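Asker: got a predicted structure here, sequence first:
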Amino acid sequence: MATSKNSYQLWGGRFSEKPSEALQALNISLPYDSRLYADDLDASKAYAEALQRAGYLNTAEADKLVKSLELIRYDWIERTIKFLPTDEDVHTVNERLLVEITGELGQRLHTGRSRNDQVVTDMKLWLRRGIRETLGRLSRVIESAVKQAEVHLGVLIPGYTHMQRAQPVQFSHWLLSHAFALREDCLRLVELRDRANVLPLGSGALAGNPLGIDRLWLAERLGFSGVTANSMHAVGDRDFVVDFIYCCSLVSLHLSRFAEDLIIYSTKEFDFIRLHDSLSSGSSLMPQKRNPDSLELIRGISGVISSNLTGIMMTIKGTPSTYNKDLQFDKEYCFQSFDKLKQVLDVTQGVIQTMQVQRDTMEAALSPDMLATDWAYYLVKKGIPFRQAHHFIGRVVSLAEQRGVGITEVPLGELQKICPAFGSDIASVADYANNVQQYDVIGGTATASIEEQLRLLNNFVKDMRKQS
């Protein structure tokens, strides 16, 4: 039966009427899955070769299909492809173009293959690339944070818990806390990439492939580490998409928290950070305004990406086993999450690279009450149990507040009334910079500890660069 160039469907023999226009409009996924064109062509080339190995194509036929698929790739790259109203998805387009070039031979490529195992294979091929690009951007953001931390090593800033001043820390320590969160995101993506790298192709619609297709060879040919073990699970599995969107969501949440810190620190009330003009905006009414729109957008987009996670999970929740058309929406959720995260990672990198660190303002914000913990440790070193030391220093803080002075201004005699262990050497525990250097454990805020953090992250960025 001849195929019209104006109409090509992958199904329809048992139907007496065309789909309604409303259904056809709803069914079309090309706006989303057209970005899978290269993955679909790669998988199709490998499948043509697998059909040849199984004896269903001869060498010349397989070679013609492979070369024709490459011609189609060129048309995609050059954007010369014209879509038809009957083109449901990228698979329909590629097969239609292949048949236009090769005639009946092109119709043989789909032998033993279903769009069910075809699309999940394409998505897994795309996922490898999506993860690689995301890792590349994440590592560049981490690298930018590391460089800023290196430049500003020794700069002090109030550390906060519950948004209340807690203890002095180094600015670099605070900045690297966000870099380490992104490092964990990278590790999650690497784990997902390795775990999801199993080939679904050869699963057919749900029952497998009866034509002797060598799935292990196909997996090796396409760079997969193995093959799926159950065909029904394979065609209905979108857990790897959920996992990827989850990873994107967590990255976006970490970026949102970082943005929130910077929004606060860039206010006039804090003035710890000044954003570059190119990453700020003004007000349409108030000429003096300098708004941190870049950071607010980073914070806001986390809601969009997280909603995609909810969307894909709710889509999967009600589907029965194997493939259902609901799964078509996985691409919308997945690609939007990838695209939005790509945008905010690029903006975050720019923010970090160009932000101005206000050292004088940061260090002027340090206050004597932030020495309270170090004073408690001072008493501990004098042999006082920590719980008692904590109580004594609490009384010192209360006394200082009553008198409207800092704890360093309470006379030694008054301190000794509270705890006889106080000596004149308490004056040495009034230097913020010296106190910070006491926290020299692994992960602490002492310079030696931060230098080790910098070493770890620099090595990590080098490893990520090799993988991306």
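Answerer: Yes, it's here.
Asker: please make it C-alpha for all contacts and neighbour counts, starting now.
Answerer: Will do.
Asker: measure stretch 81-100 end to end?
Answerer: The first and final residues of stretch 81-100 sit 12 Å from each other (Cα to Cα, to the nearest Å).
Asker: so who does residue 160 touch?
Answerer: 166, 167 (Cα atoms under 8 Å, 6 or more residues apart in numbering).
Asker: in the stretch of helix or strand it belongs to, what's buried?
Answerer: Under the assignment given by DSSP states H and E, the secondary-structure element containing residue 160 is strand 156-161. Under the neighbour-count criterion of 16 or more other Cα atoms under 10 Å, strand 156-161 has 156, 157, 158, 159 buried.
Asker: before we move on, what about stretch 299-316?
Answerer: For stretch 299-316, the neighbour count (16+ other Cα under 10 Å) marks 299, 301-302, 304-309, 311-313, 316 as buried.
Asker: next: stretch 454-463.
Answerer: For stretch 454-463, burial by neighbour count (16+ other Cα under 10 Å) applies to 454, 457, 458, 460, 461.
Asker: would you map the helices across the stretch 101-250 of the chain?
Answerer: With DSSP state H, counting those that start in this stretch applied, the stretch 101-250 of the chain shows helices at 104-107, 115-151, 171-196, 215-222, 231-236, 239-265, listed in chain order.
Asker: and the next element down the chain from the last one?
Answerer: Following the chain from helix 239-265 toward its C-terminal end, the next helix or strand by DSSP H and E is strand 273-274.
Asker: show me what that next one is packed up against.
Answerer: With contacts defined as 3 or more Cα pairs under 8 Å, 6 or more residues apart in numbering; DSSP states H and E, strand 273-274 has these neighbours: strand 356-357.
Asker: who are the packing partners of the strand it packs on?
Answerer: Using 3+ Cα pairs under 8 Å, 6+ apart: strand 356-357 touches strand 273-274.
Asker: residues making contact with whatever helix or strand comes next after the strand it packs on?
Answerer: Following the chain from strand 273-274 toward its C-terminal end, the next helix or strand by DSSP H and E is helix 293-317. Contacts with helix 293-317, where a contact means Cα under 8 Å, 6+ apart, come from 238, 242, 245-246, 248-249, 252-253, 255-257, 259-260, 262-263, 279-281, 326-327, 329-330, 333-334, 336-337, 340-341, 344, 347-348, 351.
Asker: swap in stretch 201-221?
Answerer: Outside stretch 201-221, the residues touching it (Cα under 8 Å, 6+ apart) are 46-47, 50-51, 53-54, 112-118, 120-121, 198-199, 225-227, 230-232, 234-235, 322-323.
Asker: please compare the first structure with the one that follows:
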Amino acid sequence: MNADAPPENISKHASDHNPPHAQWANLQRASLQWGGRFSEGPAAIMQAINASIGFDYRLWREDIQGSLAHASMLASQGIISQSDEAAISAGLTEIGDAIAAGTFTFDPALEDIHTNIEAWLVGRIGEAGRRLHTARSRNDQVATDFKLWVRNAIDATDIQLRDLMRALADRAAEHAGAIMPGFTHLQTAQPVTFGHHLLAYVEMLARDRSRLADCRRRLNESPLGAAALAGTTFPIDRAMTAHSLGFDRPTANSLDSVSDRDFAIEFLSTLSIMAMHLSRFAEEIIIWVSAPYRFIRLSDAFTTGSSIMPQDMQEDKEAVFNAADAAELSIAAMTGMVRDMQADEVRMREAAGADYATATDLADYLVRDLGLPFRTAHHVTGRIVAAAEARGIDLADLPLAVMQEAEPRITEAVFATLSIEASVAARSAYGGTAPANVAREAAQWQESLR
């Protein structure tokens, strides 16, 4: 089986799975974020909307690669035990082998490739698998996997373009002196050589490769460790995971880390330009091989009865001029608005404390101070949030006794983590939202932009 082909073994029912552990029946519920908070599961239509396993299964290699690096870092930092890391590594390797062999059963009820792999891992190794998600979110996990995939795609495309350029250069060398007409509007304009004409496409493809290299250079920063959007309270080493995954450095801002998809748009843009070059060349080949010209011949292996429509190269300037004008005006307006805006810090603080915004900090406390597996901590947190919602109060106002109904080991120390000031200050890992981090980064940018 081609592991990158659409998987035929995506089951429609969880009962199609046969993991070796009894806890499998609870994995779907446990894998849902804040699973303890909601009494009813999502409607079937929402599952269909949320499910992406039908296409993001192609990220399986990158997801396993990122998880292996993350687990290694967690163990190195003492956040999980060496034995847990060993079990996670062995389990992920087994999963990778199963996917490659076509024996892994994908479950659309688990939404995506990331949850499918994690659920299978917990089914194989138990509690250690639940600790893998400590100090990361699906947000930075997805961003990291996607960057790794695009980077691999860039490298593969670059190899192909290099091979095409070599083929063109070889043909150009063979026909360096072969004279042919140079056309304008299909009318003979000036004589050129066939080799010269072929080398024009080598130049175009060289620019395509250069754009791919630029895209690769810009995307090659690791989002892993940025967590949901504000960073993490755990003492992670983002430089370690960045290096392990072949990135140049970790991303410098956690919010940008998980929301950035520039690299995907830039990759698509570069491929679009490259496709225009290939389409242009294909149209030239159609002309060269046609009956009026017969400049070249092609074997049956590369000819069909269809044709490729030509690209209109005449109206390119108007769109570029309009886009440049619009960009100039938009940037000027945005710069003016930024300099004009005034922040209402009191109102922002009020809003930041609403809707149980420190629930993640509560989950981190349960993992860090009580040693609960990450997924178990999220389930307990969901129950505590539900209790606060039922009483119409904030987490910080919930009596300790009520929290202890969900987890008896919770102590008064939990309340020190539930203020929004503590939440922000605790996210001091590189790229996190802690005020000291922000002040340092802002000063560096002010200096570099002078």
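Answerer: That came through fine. Computed from a predicted model, the values in this text were never measured in an experiment.
Asker: can you add distance to residue 41 of structure 1 and give the helices of the stretch 101-250 of structure 1 back as a markdown table?
Answerer: Putting these into a markdown table (distance: least, Cα to Cα, whole Å) gives the following:
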| stretch | distance to residue 41 of structure 1 |
| --- | --- |
| helix 104-107 | 13 |
| helix 115-151 | 9 |
| helix 171-196 | 20 |
| helix 215-222 | 12 |
| helix 231-236 | 19 |
| helix 239-265 | 21 |
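Asker: can I get these in TSV with distance to residue 25 of structure 1 and mean neighbour count?
Answerer: Rendered in TSV, the data for these read as follows (distance: least, Cα to Cα, whole Å; neighbours: other Cα atoms under 10 Å):
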stretch	distance to residue 25 of structure 1	mean neighbour count
helix 104-107	25	17
helix 115-151	19	21
helix 171-196	32	19
helix 215-222	33	17
helix 231-236	24	23
helix 239-265	25	21
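Asker: closest to residue 6 of structure 1 out of those?
Answerer: Closest approach to residue 6 of structure 1 among the helices of the stretch 101-250 of structure 1 (Cα to Cα): helix 104-107, 16.2 Å.
Asker: how close does the closest one sit to structure 2?
Answerer: With mean Cα distance after the TM-score superposition for structure 1, helix 104-107 of structure 1 departs from structure 2 by a mean of 1.0 Å once superposed.
Asker: read off where stretch 375-394 of structure 2 ends up in structure 1.
Answerer: Residues of structure 1 aligning with stretch 375-394 of structure 2 are absent, taking TM-score structural alignment as the criterion.
Asker: stretch 265-274 of structure 2 now?
Answerer: Under TM-score structural alignment, the match for stretch 265-274 of structure 2 in structure 1 covers residues 242-251.
Asker: where's residue 387 of structure 1 relative to residue 400 of structure 1, distance?
Answerer: In this view, residue 387 of structure 1 and residue 400 of structure 1 are 20 Å apart by Cα to Cα.
Asker: swap in residue 308 of structure 1?
Answerer: With the distance defined as Cα to Cα, residue 308 of structure 1 ends up 52 Å from residue 400 of structure 1.
Asker: and the residue nearest the centre of structure 2?
Answerer: Residue closest to the average C-alpha location in structure 2 (Cα atoms, centre = their mean): residue 143, at 2.3 Å.
Asker: can you find the partner of that residue in structure 1?
Answerer: By TM-score structural alignment, residue 143 of structure 2 lines up with residue 120 in structure 1.
Asker: how close does that match sit to residue 1 of structure 1?
Answerer: Counting by Cα to Cα, the gap between residue 120 of structure 1 and residue 1 of structure 1 amounts to 30 Å.
Asker: same check, this time on residue 158 of structure 1
Answerer: Counting by Cα to Cα, the gap from residue 158 of structure 1 to residue 1 of structure 1 is 77 Å.
Asker: one more: residue 228 of structure 1?
Answerer: The spacing between residue 228 of structure 1 and residue 1 of structure 1, counted by Cα to Cα, is 36 Å.
Asker: out of the two, which sits in the more crowded spot?
Answerer: Each of residue 228 of structure 1 and residue 1 had its neighbours counted (other Cα atoms under 10 Å), and the higher figure belongs to residue 228 (19 against 4).
Asker: tell me the contacts of the aligned partner of that one in structure 2?
Answerer: Matched across to structure 2, residue 228 of structure 1 falls on residue 251, judged by TM-score structural alignment. In this structure, residue 251 of structure 2 makes contact with 221, 222, 223, 257, 431, judged by Cα under 8 Å, 6+ apart.
Asker: hmm, which of those are common to structure 1?
Answerer: Contacts retained in structure 1 from the contacts of residue 251 of structure 2 (both residues aligned by TM-score structural alignment, their matches' Cα atoms under 8 Å), given in the numbering of the listed structure: 221, 222, 223, 257.
Asker: burial of the first one, as a residue count?
Answerer: This means residue 221 of structure 2. By other Cα under 10 Å, 21 other residues sit near residue 221 of structure 2.
Asker: what does it align to in structure 1?
Answerer: Taking TM-score structural alignment, residue 221 of structure 2 has residue 198 as its aligned residue in structure 1.
Asker: how near is its match to residue 119 of structure 1?
Answerer: Where residue 119 of structure 1 is concerned, residue 198 of structure 1 sits at a distance of 14 Å (Cα to Cα).
Asker: repeat for residue 214 of structure 1
Answerer: Between residue 214 of structure 1 and residue 119 of structure 1 the computed distance is 19 Å (Cα to Cα).
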